[in-house]
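In: below is the sequence, then the predicted model.
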Amino acid sequence: MTQIIARFSGPLDDFDLDSEFSIPAKGVTALFGQSGCGKTSVLRCLAGLSRQPGGFLSVKGQVWQDETSFLPTHQRPVGVVFQEASLFSHLSVKDNLVFGQKRAGARGQLLRLEDIVALLGLGDLLGRSPLTLSGGERQRVAIGRALLCGPELVLMDEPLAALDRFSKDEIIPYLETLFRKLDIPMIFVSHDTDEVERLADWMVLMEKGRVLSSGPLGDVLSDPELFIARGAKTASVVEGQVVGFDPEDLLSEMSVTGGKILVPGRLGEVGTRHRIRISANDVSLARERPSRTTILNVLPVRILAIHSLDEARVNVLISAGHGSSVADDGEPRARFIARITRRSLRAFAFEVGQDIYAQVKSVSMLNPKKKIKKVS
């Protein structure tokens, strides 16, 4: 797989930056961590806006920085989007977009203006001044301008941080569509787990200038050893595929590697894929399959790990399906976390490697066009 390989180190205000990661040069990667952990510093290094001596950056086999060379920002085929849209107020929306296309030279012809306008829903805004746009509309224009530069890599520094909840809900569906349609790797900085769960395919988790973990989104979110699994909103994200629909009860059946899950409503045609969110607090465990329960989603699972959370609770990492954590086709089984009390752990004598059952009380589907849906 073509990759982006980065290594940056050097002093920051509160700590030393010492980050190294290798990520796929496709899809969406989130640089995630608490405020002040060095995410934006890494993004600026990727863009060439900051230079760390001895740093290294290779994008799709092209070296942009090493010990002897440094490609300046204006020579890097990158599109950068900041928290503030920074549009030219004296130009119309269309002229702002065209400006980005003209500055790119030959690369600006890689994407057509009309295609970007359609993907970002900008058709009704082209003649307007940026001063008359909402925050979400301005950011959509800024993203369109960055894309029309013909980038080989798109970098976004908390593009939704300056928006209110309404504006975020307005722009996220456009971003989801954009990320699915375009074959351009994108890296965005965020400290909002909701944004990451909906948008990212890959996560680089940072703390105090260091990379704690880098991997597929579902793997990092469900790693009980990381601080991200210790919060009140800890959840796992699993990819699922629609395999059926019950017209009487209006339930869609989705297949995940190792099991099946029911979600309310008609989610799409058979074969379409969706992202499912499972909160750690919404999963209970049983040694034997419950015979009478109102909970519809009861899955055979295997315990992969047990990690202490505090004096009263533990996180239990489980994979869907009994037996190996790898399915017959070699794909890793869906993994998620159950948060239970130490009393329950002791009473049921749960241990690593044990085949048990999980009751998933509530499933949330992260859908680009519909509100989050839950089923109990």
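Out: Right, received. Where do you want to start?
In: rest of the way, CA atoms for contacts and neighbours
Out: Will do.
In: now T40: which helix or strand?
Out: In this structure, T40 sits in helix 39-47 according to DSSP states H and E.
In: which SSE is immediately downstream of that helix?
Out: According to DSSP H and E, the helix or strand after helix 39-47 is strand 56-59.
In: quick one: name whatever helix or strand follows that next one.
Out: strand 62-65.
In: which other helices and strands contact that next one?
Out: Helices and strands touching strand 62-65, by 3 or more Cα pairs under 8 Å, 6 or more residues apart in numbering; DSSP states H and E, are strand 56-59.
In: next, the buried residues of the strand it packs on.
Out: F56, L57, S58, V59 (16 or more other Cα atoms under 10 Å).
In: can you check stretch 66-75 too?
Out: Buried positions in stretch 66-75, judged by neighbour count with 16+ other Cα under 10 Å: D66, F70, T73.
In: distance-wise, check the second one relative to R103.
Out: Summarising the geometry, the distance separating F70 from R103, computed by Cα to Cα, to the nearest Å, is 21 Å.
In: check contacts around L125.
Out: Contact analysis of L125 by Cα atoms under 8 Å, 6 or more residues apart in numbering lists V93, K94.
In: what do you get if the cut-off is 10 Å, keeping everything else the same?
Out: S92, V93, K94, V117, T132, L133, E137, R138, V141 (Cα atoms under 10 Å, 6 or more residues apart in numbering).
In: please name the nearest non-neighbouring residue to V243.
Out: Using Cα to Cα, 6 or more residues apart in numbering and skipping the chain neighbours, the partner closest in space to V243 is V270 (5.1 Å).
In: on that earlier part again, sort out for me which of the contacts of L125 are in helices.
Out: The helices, defined by DSSP state H, take in V93, K94, V117, E137, R138, V141 from the contacts of L125.
In: want to throw the residues you listed into TSV with neighbour count and distance to N281?
Out: Shown next, in TSV, are these (neighbours: other Cα atoms under 10 Å; distance: Cα to Cα, whole Å):
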residue	neighbour count	distance to N281
V93	28	45
K94	20	47
V117	19	41
E137	21	36
R138	21	37
V141	27	39
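In: could you pull out the helices in the stretch 201-350 of the chain for me?
Out: Using DSSP state H, counting those that start in this stretch, the helices of the stretch 201-350 of the chain run over residues 217-221, 342-348.
In: what residues are up against D219?
Out: Residues counted as contacts of D219 (Cα under 10 Å, 6+ apart) are W202, M203, S213, S236, V237, V238, A334, R335, F336.
In: please apply the same query to A6.
Out: 19-23, 42, 45-46, 55-59, 64-66.
In: quick check: longest helix in the protein by residues?
Out: Scanning the chain for the helix with the most residues, using DSSP H, yields helix 165-181.
In: so how far is the very next helix or strand once past that one off the chain centroid?
Out: Next in sequence after helix 165-181, counting helices and strands by DSSP H and E, comes strand 186-190. Distance, stretch centre to chain centre, for strand 186-190: 9 Å (Cα atoms, centre = their mean, to the nearest Å).
In: for comparison:
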Amino acid sequence: MAGSAIEATFSGRLGNFALDAAFSVPAKGVTGLFGPSGCGKTSVLRCAAGLNRLEGRFSIAGEVWQDERTFRPTHRRPIGYVFQEASLFPHLSVRQNLLFGAPGRRPPSSANGTSFEEVIELLGIGDLLGRSTSNLSGGERQRVAIGRALLSQPKLLLMDEPLSALDRQTKDGILPFLERLHDRLAMPVLYVSHDIAEVERLADHLVLMQAGKVLAAGPLAELQADPNLPLAASREAVVSLDAVVESYDAAFGLARLAVAGGHFEIPAAAGAPGTRRRIRIAAGDVSLTRRPPEGTTIINILPVRILSETPVGEHETLLVLRLGENGDGAKLLSRVTRRSWHHLQLEVGQKLYAQIKGVALTPASAS
């Protein structure tokens, strides 16, 4: 995967903090760096940018920025960097801030990269161009900062908790714009966050960190459903699945979405057929039965097979399930009591039916 991957290995000390992190992820889509505060996420991002220099290697799509012989300084790395606080130039207008990092300080053409007009449209900042940055809200400032980073024509976008300084309402308002960037731009993104809800909405891949080390790296849904990792063991455990809208029943307000191994019906207008959407299914919303139930208000009842069983706590067990008659579809999680495990005589490999009480559809991207 080296030719189409982001490969990172960094080892050393930054003050009292020891970093020993290595991962390889696809050089496309959004990769979330997730973990508790102080685990080394920002340190990895700064190493990727060349702002911190530790022993190691960093390459993107086969282009080496650092190894035992090479260290490309920050100004020679084609990156866009978005910080927690939007550091805009107060003496420049929004338009001037956006163009500050652009090659030649001119709006880039679409032939050479992301066009000025496309960035303005994606971020919804067309009506801000003539304004002073001192008159912008927190969310507006951050959208301008993201636009400036994109217009520098980077090969890699680095985002260091870009929403952490915003209140919940403002954060919810800017997330749809980030989803639009994810859907429309081919540029790879390394996205640092300690908010799992952001990661679930935006990330395709995940680097899970703890105490300066990488616990695991891989597709988001795979790591969410890994019983050996802390995400699955959490009481708030969920699995995020990418789905495709198949149809909409206007009479009952139900959208039908397809995932690997099954279909879900969701009370929402999810978009036109063919639209890709992301759904979230919590482990606590998945119960199991040996036979398809009758006379129930639960809409989504799907065949599954038990892939694994892992005790959690004193009286519960975590089940990893696979959708589909043959058990070869997407993974789900279910948290059941040990009593239910023994009472129903459940075992790994067994075919059951999952009763899914709730399916959360991530909010649609802004249009």
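Out: Done, it's in. Computed from a predicted structure; not experimentally measured.
In: ok, and the closest non-adjacent residue to P159 of structure 1?
Out: Spatial nearest neighbour of P159 of structure 1, chain neighbours left out: Q83 (4.7 Å); criterion: Cα to Cα, 6+ apart.
In: what about that neighbour, neighbour count?
Out: 15 (other Cα atoms under 10 Å).
In: contacts only, for it.
Out: Q83 of structure 1 neighbours (Cα under 10 Å, 6+ apart): Q139, A142, M156, D157, E158, P159, L160, A161, A162, L163.
In: what's the counterpart of the fifth one in structure 2?
Out: Right, the one you point to is E158 of structure 1. Under the alignment (TM-score structural alignment), E158 of structure 1 pairs with E161 in structure 2.
In: rewinding a little: of the ones in helices among the contacts of L125 of structure 1, closest to G33 of structure 1?
Out: Taking Cα to Cα as the measure, R138 is the one of those closest to G33 of structure 1, at 25.8 Å.
In: give me the aligned partner of that closest one over in structure 2.
Out: Aligned by TM-score structural alignment, R138 of structure 1 pairs with R141 of structure 2.
In: before we move on, back to that, list the contacts of the residue nearest to V243 of structure 1.
Out: By Cα under 10 Å, 6+ apart, the residues touching V270 of structure 1 are Q241, V242, V243, G244, F245, S252, E253, M254.
In: is it possible to export these to CSV including distance to R7 of structure 1?
Out: Below are the contacts of V270 of structure 1 laid out as CSV (distance: Cα to Cα, whole Å):
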residue, distance to R7 of structure 1
Q241, 36
V242, 40
V243, 42
G244, 46
F245, 47
S252, 44
E253, 43
M254, 39
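In: mind giving me CSV with the residues you listed and columns for distance to V263 of structure 1 and neighbour count?
Out: Shown next, in CSV, are those (distance: Cα to Cα, whole Å; neighbours: other Cα atoms under 10 Å):
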residue, distance to V263 of structure 1, neighbour count
Q241, 11, 23
V242, 10, 23
V243, 12, 17
G244, 11, 18
F245, 10, 21
S252, 5, 23
E253, 6, 22
M254, 7, 24
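In: returning to that earlier point: identify the farthest-apart pair in the contacts of L125 of structure 1.
Out: Longest span within the contacts of L125 of structure 1, Cα to Cα: V117 and T132, 17.8 Å.
In: which one in structure 2 is aligned with T234 of structure 1?
Out: So T234 of structure 1 corresponds to A237, using TM-score structural alignment.
In: quick one: that match and L332 of structure 2, what's the gap?
Out: 10 Å.
In: okay, and the common contacts of those two?
Out: Common contacts of A237 of structure 2 and L332 (Cα under 10 Å, 6+ apart): Q224, A225, R280, I281, A282, A283.
In: can you report how many residues lie near the nearest residue to the fifth one once chain neighbours are set aside?
Out: Spelled out, it's A282 of structure 2. Take A282 of structure 2 and drop its neighbours on the chain: the residue closest to it by Cα to Cα, 6+ apart is V238, 4.1 Å away. Neighbourhood size, V238 of structure 2 [other Cα under 10 Å]: 24.
In: let me see the contact set for V238 of structure 2.
Out: V238 of structure 2 is in contact with 200, 221, 224-225, 231-232, 279-285, 332-334, counting by Cα under 10 Å, 6+ apart.
In: show me which residues of stretch 176-188 of structure 1 are buried.
Out: Applying 16+ other Cα under 10 Å to stretch 176-188 of structure 1 flags E176, L178, F179, I184, P185, M186, I187, F188 as buried.
In: alignment lookup: the fourth one to structure 2.
Out: The pairwise alignment with structure 2 assigns I184 of structure 1 to M187, based on TM-score structural alignment.
In: correct me if wrong: that match contacts A27.
Out: Yes: judged on Cα atoms under 10 Å, M187 of structure 2 makes contact with A27 at a distance of 8.1 Å.
In: pull up the overlap in contacts between those two.
Out: Going by Cα under 10 Å, 6+ apart, residues that sit against M187 of structure 2 and also against A27 are K155, L156.
In: structure 2: which residue goes with N367 of structure 1?
Out: By TM-score structural alignment, N367 of structure 1 lines up with P363 in structure 2.
In: how about that match: what's its closest non-neighbour residue?
Out: Nearest non-adjacent residue to P363 of structure 2 (Cα to Cα, 6+ apart): P176, at 7.4 Å.
In: so that neighbour sits right up against T170, yeah?
Out: No: P176 of structure 2 lies out of contact with T170 (Cα under 10 Å); the separation is 11.0 Å.
In: out of these two, which sits in the busier spot?
Out: P176 (21 against 15).
In: so stretch 257-265 of structure 2 corresponds to what in structure 1?
Out: Using TM-score structural alignment, the residues of structure 1 aligned to stretch 257-265 of structure 2 are 254-262.
In: from L31 of structure 1, how far off is the spatially most central residue of structure 1?
Out: Centroid-nearest residue in structure 1, with Cα atoms, centre = their mean: A200, separated by 1.9 Å. The gap separating A200 of structure 1 from L31 of structure 1 is 10 Å, by Cα to Cα.
In: and V263 of structure 1, by the same measure?
Out: Remark: distance between V263 of structure 1 and L31 of structure 1 (Cα to Cα) = 30 Å.
In: so which of those two has more stuff around it?
Out: Legend: neighbour count by other Cα under 10 Å for V263 of structure 1 and L31, higher for L31 (27 against 24).
In: what sits against the closest residue to R143 of structure 2 other than its chain neighbours?
Out: In this structure, R143 of structure 2 finds its nearest non-sequential neighbour in L123, 6.3 Å apart by Cα to Cα, 6+ apart. Going by Cα under 10 Å, 6+ apart, L123 of structure 2 touches E140, R143, V144, I146, G147, I174, P176, F177, L178, R180, L181, A366.
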